[in-house]
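Colleague: next comes the sequence, and after it the predicted model I'd like to discuss.
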Amino acid sequence: MFRQREPAAQAGFTLVELMVALVIGLIVILGAGQVFLMGLQSFRHAESLSERQQTVRFLFDIISLDTRTASAVQSSNGDDGTLILTYGAGARERDPYCGASYDLLSVIYGFNDDAGEIRVSYSCSDAPGVYSNEEVLVSGVSDVVFSPSVSSSHFVDILISFEKVFGEGDVEEFNLKVARRASIASVL
């Protein structure tokens, strides 16, 4: 005779258990993804702030060197602010601007409002009065004001505003005051 077998104990997971495990796994994966995206966003923000700091340092080093050694300074502001620096005889001999072969006569820093760029051009003793093609120094600038200092003609004030970096509230402004050594030396 045939005996009916009793159903064996079921081995494995039920459908409900599998669904709960899938939901828990999905929550863990979404949480890990969110942490990764926040870390990536933080990295990009820190990188752009670091890039801005490096840009400001480079720009201030270049402009302050040129301004300190200038014998005369002119500036005009408006949509395209400019700073014109001229040098006396022997002030900038064999200057790197001029391929280390000629003397530097003048440098013009200009701000291109449309492109948000600070540009430089220069004139050397091999071709007086002829300026090089403008070269872009930095970009991402929203405004530049070059002005002889209100307090003294021995200084030049430079105010540079940069575009916002993600997460910043206001435009970042940097102010630089550079002493004109030739002007100060003439007083002493």
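Modeller: Happy to help now that I have it. In this text, all values refer to a predicted model and were calculated from it rather than measured experimentally.

Colleague: going by C-alpha atoms from here, please, whenever you check contacts or count neighbours.
Modeller: OK.

Colleague: packing partners for the lengthiest helix in the chain?
Modeller: The residue-count maximum for a helix in the chain (DSSP state H) belongs to helix 15-68. Judged by 3 or more C-alpha pairs under 8 Å, 6 or more residues apart in numbering; DSSP states H and E, helix 15-68 is in contact with strand 135-139, strand 172-179.

Colleague: relative to strand 135-139, how tilted is that helix?
Modeller: Between helix 15-68 and strand 135-139, the angle comes out at 130 degrees (axes from the mean of the first three to the mean of the last three C-alpha atoms, to 10 degrees).

Colleague: and the comparison structure, right after this:
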Amino acid sequence: MRNNNLCQFGAKDKGFSLVELMVALLIGLIVLLGAGKVFITGLQSFQRMEALAKRQEILRYVVDVMSDDVRSAFNASSQNPNTASTEVRVVDSGSAVEIEYFDALSLRGREGIPYCKNSTSADEIAPFIDGVDDVYNVRYEFDDAAGELKVSYRCGWLEADGIAPDPEQEFEIYPSGVTHSGVTYSAPSAVAGGIESILFSRPASAATATIGVQLELPPLSEDDQAQRFEFVITNRIKALSSVNAGLN
């Protein structure tokens, strides 16, 4: 009697068979692979969205900030539609663009924000209402080695002696600056990175202050290709002078 009970107890408490264990392992492996696939897909989507946000930031800067600098340029050639445009110049084989702001009558530049600050010169005539110096030159250049778009600028002020901007003050303001086309700029600082290439160009008509911009950005993922964006920026004052000349 006692031996039969022991046999029945042992038969009820036997473990999983090999087949059952292999089936359980297979089901667990399938669930694990599915969870891993969901995680990898989510990570790739996050990385793609992050790259897309960075691309939009680069495009927003080039289209908004740099375009506004080009559109608002002015100098002595701006009002004359028959004079070659010099307020916007493409230099260094298309890798840089130089922009000038100078009113020959008032000797003033453009409102200095966001580039300039207020100087402490005792000879300075009161700047704009915002309390900052004028900006007279802005330069955009593409650093191919770093894949960055960089900007440098020259700020200044109108002095009582009628000099603006004072060349004697440039090296005091920009001790580490770089001279291009006879203008001493601040040290270039990066404003956008992760760029494959930027090429600036001018149209055949030198009388039009228009530049073409060809911007190439890297692919968002391994499955994508690099994307190229092309657009044109036209200076407002020069364009209006050309239109008025045509109407007259």
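Modeller: Sure thing, it's come through. This structure is a prediction, so every number in the text was calculated from the model and none was measured.

Colleague: list the TM-score for the superposed pair.
Modeller: Overlay of the two chains. TM-score (TM-score structural alignment, normalised by the length of the first structure): 0.87; 186 aligned residues with a C-alpha RMSD of 2.2 Å.

Colleague: re the thing from before, in TSV: the helices and strands packed on helix 15-68 of the first structure, plus distance to Asn77 of the first structure.
Modeller: Shown next, in TSV, are those (distance: least, C-alpha to C-alpha, whole Å):
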stretch	distance to Asn77 of the first structure
strand 135-139	18
strand 172-179	16
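
Colleague: looking at those, which is closest to Leu22 of the first structure?
Modeller: strand 172-179 (47.3 Å; C-alpha to C-alpha).

Colleague: elements contacting the closest one?
Modeller: By 3+ C-alpha pairs under 8 Å, 6+ apart, strand 172-179 of the first structure packs against helix 15-68, strand 155-162.

Colleague: buried ones in the following helix or strand past that strand?
Modeller: Proceeding N to C from strand 172-179 of the first structure, the next assigned helix or strand is helix 181-187, under DSSP states H and E. The neighbour-count check on helix 181-187 of the first structure (16 or more other C-alpha atoms under 10 Å) flags Ala182, Ser183 as buried.

Colleague: tell me how many other residues crowd the alignment partner in the second structure of Thr14 of the first structure.
Modeller: For Thr14 of the first structure, the aligned position in the second structure is occupied by Phe16, per TM-score structural alignment. Phe16 of the second structure is flanked by 9 other residues according to other C-alpha atoms under 10 Å.

Colleague: go on, Asp103 of the second structure?
Modeller: Neighbours around Asp103 of the second structure, by other C-alpha under 10 Å: 15.

Colleague: so which residue is dead centre in the first structure?
Modeller: Arg52 (3.0 Å; C-alpha atoms, centre = their mean).

Colleague: state the distance from the match of Thr14 of the first structure to Gly42 of the second structure.
Modeller: Separation of Phe16 of the second structure from Gly42 of the second structure (C-alpha to C-alpha, to the nearest Å): 37 Å.

Colleague: now Ser17 of the second structure
Modeller: 38 Å.

Colleague: which of those two has more residues huddled nearby?
Modeller: Counted by other C-alpha under 10 Å, Ser17 of the second structure and Gly42 do not tie: Gly42 has more neighbours, with 12 against 8.

Colleague: quick one: map that one onto the first structure.
Modeller: So Gly42 of the second structure corresponds to Gly39, using TM-score structural alignment.

Colleague: now swap in Val31 of the second structure and tell me
Modeller: By TM-score structural alignment, Val31 of the second structure lines up with Val28 in the first structure.

Colleague: pretty sure Asp144 of the second structure is touching Leu199, no?
Modeller: No. Proximity of Asp144 of the second structure to Leu199 does not meet the contact threshold set by C-alpha atoms under 8 Å, at 10.7 Å.

Colleague: so which of those two has more stuff around it?
Modeller: Between Asp144 of the second structure and Leu199, Leu199 has the larger neighbour count (other C-alpha under 10 Å), namely 18 against 13.

Colleague: which bit of the first structure covers stretch 54-69 of the second structure?
Modeller: Counting by TM-score structural alignment, stretch 54-69 of the second structure sits on residues 51-66 of the first structure.

Colleague: what does that stretch contact?
Modeller: Leu85, Val107, Leu137, Val138, Leu176, Val178 (C-alpha atoms under 8 Å, 6 or more residues apart in numbering).

Colleague: check which residues of that stretch are buried.
Modeller: For stretch 51-66 of the first structure, by 16+ other C-alpha under 10 Å, it's Arg52, Thr55, Val56, Phe60, Ile63, Ser64, Asp66.

Colleague: now swap in stretch 162-177 of the first structure and tell me
Modeller: By neighbour count on 16+ other C-alpha under 10 Å, the buried set for stretch 162-177 of the first structure is Phe162, Glu163, Val165.

Colleague: alignment lookup: the last one to the second structure.
Modeller: It refers to Val165 of the first structure. Match for Val165 of the first structure (TM-score structural alignment): Leu220.

Colleague: state the three-state secondary structure for its match.
Modeller: Classification of Leu220 of the second structure using DSSP: H, G, I helix; E, B strand; the rest coil returns coil.

Colleague: wait, Glu134 of the first structure sits on Val120?
Modeller: Yes. Using C-alpha under 8 Å, Glu134 of the first structure is in contact with Val120, at 5.3 Å.

Colleague: more crowded one of those two?
Modeller: Of the pair Glu134 of the first structure and Val120, Val120 is the one with more neighbours under other C-alpha under 10 Å, namely 22 against 14.
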